[in-house]
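S.K.: got a predicted model here, sequence first, then my questions.
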Amino acid sequence: MNKLKKICLILIFLFLCSCSSRSNDYISPESETMKICYEIADRMAEQLRAKKITSLKIIKVAFVNIDNINRVSPNGRAYSEFIASRLCQQGFQVVELKLRTNNVEIVPFKGEMMLTYDQYNLAKEHNAAAALLGYYQNRRGEDISVFARIININDNVILASQDVSSL
């Protein structure tokens, strides 16, 4: 390969690296967003305990953009990670689907997405009773809404729900 081609490849690589580091879709682990997600999880845990649901195995999937359910951003993945982490701290069992892929597609740079509508098969395969799922919506630049739900897989009933705007 001649010298000009090598230089062009290096410049393209550097350009792509610089683009990825400028993403506005990154959440610092010490951020206010993490604290808000923990609060969402705490409130959902309170709702579950109020219903006397204290032992629950929950499947976690990445949150998706409510305006485009095929799009998962780093924020969508982070919201579910923060909330699931806090639910674990609250004593609930959360199933990590990244290790099991029969009914879940792991899409590079997007995250895990459920591929089945057969909730009974999904519940049986993962020995889980519920799913943590959610949506987010970007509105007016910095304004973001997050809608988190814990759903009973057997009947699709919402067991706990918490919504937050302006993250």
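M.R.: Happy to help now that I have it. Numbers count the residues shown, from 1 in each chain.

S.K.: contacts and neighbour counts: CA atoms only from here.
M.R.: Noted.

S.K.: hmm, Gln47 is touching Ile158, no?
M.R.: No - here Gln47 lies out of contact with Ile158, judged by C-alpha atoms under 8 Å, at a distance of 10.8 Å.

S.K.: so which of these two has more stuff around it?
M.R.: Under the criterion of other C-alpha atoms under 10 Å, the comparison of Gln47 against Ile158 puts Gln47 first, with 16 against 13.

S.K.: which SSE is the more buried one in?
M.R.: helix 32-50 (DSSP states H and E).

S.K.: just Leu159 next, same as before
M.R.: Using DSSP H and E, Leu159 falls within strand 158-165.

S.K.: could you give the angle of that strand to helix 32-50?
M.R.: Following axes from the mean of the first three to the mean of the last three C-alpha atoms, to 10 degrees, one obtains 150 degrees for the angle between strand 158-165 and helix 32-50.

S.K.: mind listing what's buried in strand 158-165?
M.R.: For strand 158-165, the neighbour count (16 or more other C-alpha atoms under 10 Å) marks Leu159, Ala160, Ser161, Gln162 as buried.

S.K.: in three-state terms, label the residue most central in space within the chain for me.
M.R.: The structure's the chain has its C-alpha centroid closest to Ala62; by C-alpha atoms, centre = their mean the separation is 2.6 Å. Put simply, Ala62 is coil when judged by DSSP: H, G, I helix; E, B strand; the rest coil.

S.K.: here's the one I want to compare it with:
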Amino acid sequence: MTPLSSPRNHAILLLACFAVMVAACYPKPKAPTPDLIDAGYYIVDQLLAQTKIPLRPDDVILVTTFADVSNLQASSTMGRMLAEFTASGFTRKGFLVKEIRLSPYNVYTVKREGEFVLSREIGKLGRQYKADFIVAGVYGHTGNRTYVNAKLIAPATGDIYSTVDVVLPIDS
């Protein structure tokens, strides 16, 4: 008997084949899907990394509800939650984020849809809240993906200091 054909080697080969078969039948882990919390934090990281001027911790930032690109007067739970997680990301980094829903001012709202900022209103909103920057964003669903765009805007001038684009898969 050759060393390769010994009963011990047959057992090892049999065990190896069995291990391969079990591994092949075992469900493969899915790649993690980014969630809205991750997306909000990613938006903050990218807006800060790509800004044309450095932000200071005492800068006041307003984060508006992300609007549906097909109807800029509308949003959804996703748009409101994405704004919340973006605001949370700025707060975690030490920035002062103002909650505009808690203010006595009449903010630009649309029937419980959230707060929106339109280009002609951005200066007024910035003055009302003494904001140094406003984060405004839109999203749109196409096929099995949601595309998100966010901008860091100086309300006094309307200048865009940084932008970020995010693609989120839509789970079926």
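M.R.: Arrived safely, thanks for sending. Note that the structure is predicted; figures quoted are calculated from it, not measured.

S.K.: what's the counterpart of the residue nearest to the centre of the first structure in the second structure?
M.R.: Taking TM-score structural alignment, the alignment pairs Ala62 of the first structure with Thr65 from the second structure.

S.K.: that match contacts Phe85, correct?
M.R.: No - the pair Thr65 of the second structure / Phe85 is not scored as a contact, 10.7 Å apart, by C-alpha under 8 Å.

S.K.: tell me, how many residues neighbour Ile106 of the first structure?
M.R.: Around Ile106 of the first structure there are 16 other residues, counting by other C-alpha under 10 Å.

S.K.: circling back to that earlier point, okay, the strand holding Leu159 of the first structure sits on what stretch of the second structure?
M.R.: The alignment of strand 158-165 of the first structure onto the second structure (TM-score structural alignment) covers residues 160-167.

S.K.: determine the longest helix present in the second structure.
M.R.: helix 7-25 (DSSP state H).

S.K.: and it, which stretch of the first structure?
M.R.: So helix 7-25 of the second structure is aligned with nothing, judged by TM-score structural alignment.

S.K.: can you give me the helices for the first structure?
M.R.: 3-21, 32-50, 74-89, 119-126.

S.K.: these two touch, right, Ile144 of the first structure and Tyr135?
M.R.: No - contact status for Ile144 of the first structure versus Tyr135: not in contact, 10.5 Å apart, counting by C-alpha under 8 Å.

S.K.: compare those two (neighbour count), which wins?
M.R.: Taking neighbours as other C-alpha under 10 Å, Ile144 of the first structure and Tyr135 compare with Tyr135 leading, 22 against 14.

S.K.: contacting residues around the more buried one?
M.R.: Contact partners of Tyr135 of the first structure, counting by C-alpha atoms under 8 Å, 6 or more residues apart in numbering, are Phe63, Val64, Asn65, Ile66, Gly76, Val146, Phe147, Ala148.

S.K.: could you tell me the end-to-end distance of stretch 135-150 of the first structure?
M.R.: End-to-end distance of stretch 135-150 of the first structure (C-alpha to C-alpha, to the nearest Å): 12 Å.

S.K.: return the set of buried residues in it.
M.R.: Going by neighbour count (16+ other C-alpha under 10 Å), the buried part of stretch 135-150 of the first structure is Tyr135, Tyr136, Gln137, Asn138, Ser145, Val146, Phe147, Ala148, Arg149, Ile150.
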